[in-house]
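> I'd like to go over a predicted model; first the sequence, then the structure.
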Amino acid sequence: MKRMLVLENGEVFIGKPLGSTKEQSGEVVFNTSMTGYQEIMTDPSYCDQIITMTYPLIGNYGINRDDFESMIPSIKGMVVKEAANIPSHFRSRLSIDEWLKQHDIPGIQGIDTRKLTKLIRETGTLKGRICDANQDIGNVIYELQSNTFSNDQVSRVSTKSEFINPGTKERVVLIDFGAKKGIIKDLVSKGYEVIVVPYHTPAKKILAMHPDGVLLSNGPGDPTDVPEAVETVKNLLGHVPIFGICLGHQLLALACGAKTGKMKFGHRGANHPVKDIRSGEITITSQNHGYTVLSESLENTSLEITHINVNDETVEGLNHKEVHAFSVQYHPEASPGPEDAKGLFQEFQTMMDEAKKGESIYA
């Protein structure tokens, strides 16, 4: 049986089945990571997307029980050049094919992923569908061009209720817009008490928890689709130290009057160089986002740019000039990817220490 990936612009890729045999549509994106496919497939930020892995062999160390970034994946599909049928690793429990079938996620293998990636780079991200090769291609293209995808991804991947991870140090409230397990794991490993709350939790309720700091998590989609989160951040600014990651970075920018925009094909991979313009230091980072903060919109705000992307000079980091708040577009917890940026968690600690020395935020 053959499968095909049909794109809204009429391009068709014929390949072999991988994972579930269901038909599914999504936004087709690419990730340049050579490893870390398990974390990528379970990252909530990929909600509703079909992921193309540019590295030609995926699945060679299998799927283990420890490296999930969420327990319920929200991706729409996987596209690979070749999927390893017999993975080799002492922690491996399933092959990528078995795992995709277990979660009823369709995939396709055996196509020219290099050609597909170059196409996305030229045209931008495209809607696509993984389906059987006997489907009427014209009808599939018409449906892709006619339909619009939902914009409620954050509400679907965010936690539905509050929960706490006990700790002995500062209390950090993490607003979950689609948080990866790696962020929580890093905070807990440093001894923080971490309270995870839903994306729409109002500032008044968060401040009633008496946090020492608030972390705005990563998440999927367009930040302008969650105006309630922007309002929450506005009402938190100046009352408690804030650290934003990825979508959280964009929400901080919006809360301060800046603007965001959709990128042509985004940043997705574990090898993106970022420059700290304060020190000149270059850090290799893990990234996954399709939107960016527009640098020209920062001019009349209280935010200053601290980091830029070396490849395209997009905004990668911000600092608030008047209150305790900063953010980065990339993932300091990695998961997967290099851990060069983990020092940002220490910057968050320093910010919380500085806030404690000032007047009480609850006075």
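Looks like it came in fine. Numbering: from 1, shown residues only.
> alpha carbons only for contacts and neighbour counts from here, please
Fine.
> Wasn't F68 part of a helix?
No - counting by DSSP: H, G, I helix; E, B strand; the rest coil, F68 is not part of a helix but coil.
> isn't it right next to P44, touching?
No - with contacts defined as C-alpha atoms under 8 Å, F68 does not count as touching P44, sitting 10.5 Å away.
> check contacts around L5.
12-15, 108, 128-131 (C-alpha atoms under 8 Å, 6 or more residues apart in numbering).
> farthest-separated two in those?
Pairwise distances across those (C-alpha to C-alpha) peak at 14.5 Å, for the pair G15 and G128.
> Which one's more surrounded, these two?
Per other C-alpha atoms under 10 Å, whichever of G15 and G128 has more neighbours is G128, with 28 against 22.
> who's in contact with the one helix or strand that one maps to?
Under the criterion of DSSP states H and E, G128 resides in strand 126-132. Outside strand 126-132, the residues within contact range by C-alpha under 8 Å, 6+ apart are 1-9, 21-29, 50, 77, 106-108, 120, 140, 144-145.
> One more: stretch 291-310?
Residues from elsewhere that reach stretch 291-310, judged by C-alpha under 8 Å, 6+ apart: 221-223, 250, 253, 256-263, 266, 272-278, 314-322, 328-329.
> More neighbours: which of F68 and P44?
Taking neighbours as other C-alpha under 10 Å, F68 and P44 compare with P44 leading, 29 against 21.
> and here's the other structure:
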Amino acid sequence: MSGNEQSNTAALVLEDGRVFRGESFGATGRTLGEVVFCTGMTGYQETLTDPSYHRQIVVATAPQIGNTGWNDEDDESDRIWVAGYVVRDPARMPSNWRSRRSLPEALVSQGVVGIAGVDTRTLTRHIRERGAMRAGVFSGPALADEASMVDQVRSGPQMLGADLAGEVSTGATYRVPAVGERRFRVAALDLGIKSNTPRMLAQRGVETHVLPVSASLDDLLGVEPDGVFLSNGPGDPATTDHAVTLTRSVLERRIPLFGICFGNQVLGRALGRGTYKLRYGHRGINIPVIDTATGRVAITAQNHGFALEGEPGERFGTPFGVATVSHYCPNDGCVEGVRALEVPAFGVQYHPEAAAGPHDAAALFDEFLGLMENHDA
């Protein structure tokens, strides 16, 4: 093998010893993380910049990635958060009027190690059968013999027990003003918030104060919020004791509360529910969810590797009165939402801000506004 061929070679190594060979894509080097697959056909820029993907190597199941390049408008945060990226057929040249650079250029500029030319269909089936696991992408001088690379992967941290929200949360509180006249003020606990969430609240006349995950109850109450929002985020929800305690204090004060994804799990824990790790998680923009009260099906955007314990439609007691499992996924029965019936609080496991993705769940923001209106009445 020539030096040039060697420099362009890459390997995706799984902790069970399976190795997928391909070409270097993005930055060259080594990266470790949990390998997961995302079934979205579009929205790779939003996926890569979603803080919920922190420390994960994302496999794109869509065969061709990078067609629309990289623009300056669709980032969900101020950086790419994925640990690595795995694609089958990268676009040779981006074509979109908003594109400012190619996807590989964006990956290189932010030091994200990836691999292309992988049989992602076989890889996805392998993850479905064996479950999400630790993995590594190796290229350039980081390439080594397979046994050495497997050892490096197995020495990496597991996602179970990983406390990651503090690594992606804002360092200081910031404000996103309402568009037009301000109707409500919301305190949002940043567990890994996506940019489109305060943007969608702003469009509804909500001024959002985004607080660090370490914020105290006094910090939160100092905002004088009409409501509290718990954001999405990465890691194991069993590690969020501070956020859970803060949420219980909010529930005790009957301040309207809405949580999504990781925030839904924090709310569930505050209501007394446990959490567990899914075999390979839900990641994509085409996942069905059923509302147990109405039977209505929504097609949703999701990104979670953990779930709350419970059964569809289950009613259970909490320190704040009765609550219910309000939504579930028909694919596997996974809990997709909880609702407190005696205090103004609810959460869903999916992403109503839907960037990128379907808009079926956008009305949940209006429901949150409804809680705040009724609370003020």
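Yep, that arrived. In this text, all values refer to a predicted model and were calculated from it rather than measured experimentally.
> quick one: TM-score?
TM-score of the superposed chains, computed with TM-score structural alignment, normalised by the length of the first structure, equals 0.96; 357 aligned residues with a C-alpha RMSD of 1.4 Å.
> Turn the buried ones among the contacts of stretch 291-310 of the first structure into a named ChimeraX selection, would you?
Filtering those down to the buried ones (16 or more other C-alpha atoms under 10 Å) takes a single ChimeraX command:
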select :221,222,223,250,253,256,257,258,259,260,266,272,274,275,276,314,315,316,317,318,319,320,328,329
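> What about the contacts of stretch 291-310 of the first structure, which are in helices?
With DSSP state H as the criterion, helices contain 250, 253 from among those.
> Quick check: nearest residue in space to the alignment partner in the first structure of G84 of the second structure, chain neighbours excluded?
Superposed on the first structure with TM-score structural alignment, G84 of the second structure falls opposite G77. Excluding its sequence neighbours, the residue lying closest to G77 of the first structure (C-alpha to C-alpha, 6 or more residues apart in numbering) is I50, at 4.4 Å.
> Tell me if I am right that that neighbour is in a strand.
Yes - according to three-state DSSP, I50 of the first structure belongs to a strand.
> show me what contacts it?
25-29, 75-79, 128.
> one step back: residues touching the match of G84 of the second structure, list them.
Here G77 of the first structure is in contact with 24, 26, 49-51, 105-107, 130 (C-alpha under 8 Å, 6+ apart).
> now that we have those, which one has the most neighbours?
When neighbours are counted by other C-alpha under 10 Å, G107 leads the contacts of G77 of the first structure with 31 neighbours.
> what's the matching residue for that residue over in the second structure?
Here G107 of the first structure is matched to G114 in the second structure, going by TM-score structural alignment.
> which residues are in contact with the longest helix anywhere in the first structure?
In the first structure, with assignment by DSSP H, the single longest helix is helix 344-357. For helix 344-357 of the first structure, the external contacting residues (C-alpha under 8 Å, 6+ apart) are 212-213, 240-243, 324, 332.
> Buried residues, it. List them.
Buried residues in helix 344-357 of the first structure (16+ other C-alpha under 10 Å): 344-345, 348-349, 351-352, 355.
> for the second structure, which strand is longest?
If you go by DSSP state E, the second structure has its longest strand at strand 275-291.
> which part of the first structure lines up with that one?
Aligned using TM-score structural alignment, strand 275-291 of the second structure spans residues 260-276 in the first structure.
> Okay, strands next: where are they in the stretch 201-350 of the second structure?
Remark: strands assigned in the stretch 201-350 of the second structure by DSSP state E, counting those that start in this stretch are 206-211, 227-230, 257-260, 275-291, 297-308, 315-318, 321-328, 335-340, 345-348.
> As JSON lines, these with distance to A106 of the second structure would be great.
Below are those laid out as JSON lines (distance: least, C-alpha to C-alpha, whole Å):
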{"stretch": "strand 206-211", "distance to A106 of the second structure": "27"}
{"stretch": "strand 227-230", "distance to A106 of the second structure": "30"}
{"stretch": "strand 257-260", "distance to A106 of the second structure": "28"}
{"stretch": "strand 275-291", "distance to A106 of the second structure": "22"}
{"stretch": "strand 297-308", "distance to A106 of the second structure": "22"}
{"stretch": "strand 315-318", "distance to A106 of the second structure": "47"}
{"stretch": "strand 321-328", "distance to A106 of the second structure": "36"}
{"stretch": "strand 335-340", "distance to A106 of the second structure": "33"}
{"stretch": "strand 345-348", "distance to A106 of the second structure": "32"}
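> so which of those strands comes closest to T42 of the second structure?
strand 275-291 (8.5 Å).
> Output the contacting helices and strands for that closest one.
Judged by 3 or more C-alpha pairs under 8 Å, 6 or more residues apart in numbering; DSSP states H and E, the packing partners of strand 275-291 of the second structure are strand 30-38, helix 120-130, strand 297-308, strand 321-328.
> The second one against the first structure, how far on average?
The reference is to helix 120-130 of the second structure. Compared with the first structure after fitting, helix 120-130 of the second structure deviates on average by 0.5 Å (mean C-alpha distance after the TM-score superposition for the first structure).
> and the angle from that helix to strand 275-291?
With axes from the mean of the first three to the mean of the last three C-alpha atoms, to 10 degrees as the basis, helix 120-130 of the second structure and strand 275-291 are set at 110 degrees to each other.
> what residues does helix 120-130 of the second structure touch?
36-37, 59-61, 63, 86-88, 133, 279-280.
> show me what contacts the one residue sitting closest to the centre of the second structure?
Residue closest to the mean C-alpha point of the second structure, counted by C-alpha atoms, centre = their mean, is S52 at 3.2 Å. Shown in contact with S52 of the second structure (C-alpha under 8 Å, 6+ apart): 81, 192, 232-235, 303-304.
> That one pairs with which position in the first structure?
When the first structure is aligned by TM-score structural alignment, S52 of the second structure is paired with S45.
> can you tell me how far its match sits from K357 of the first structure?
36 Å (C-alpha to C-alpha, to the nearest Å).
> Over to T159 of the first structure?
Using C-alpha to C-alpha, T159 of the first structure is found at 33 Å from K357 of the first structure.
> quick one on the thing from earlier: would you write a PyMOL line that selects the buried entries of the contacts of helix 120-130 of the second structure?
Applying 16+ other C-alpha under 10 Å to the contacts of helix 120-130 of the second structure leaves a buried subset, and the PyMOL line that selects it is:
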select buried, resi 36+37+59+60+61+86+87+88+133+280
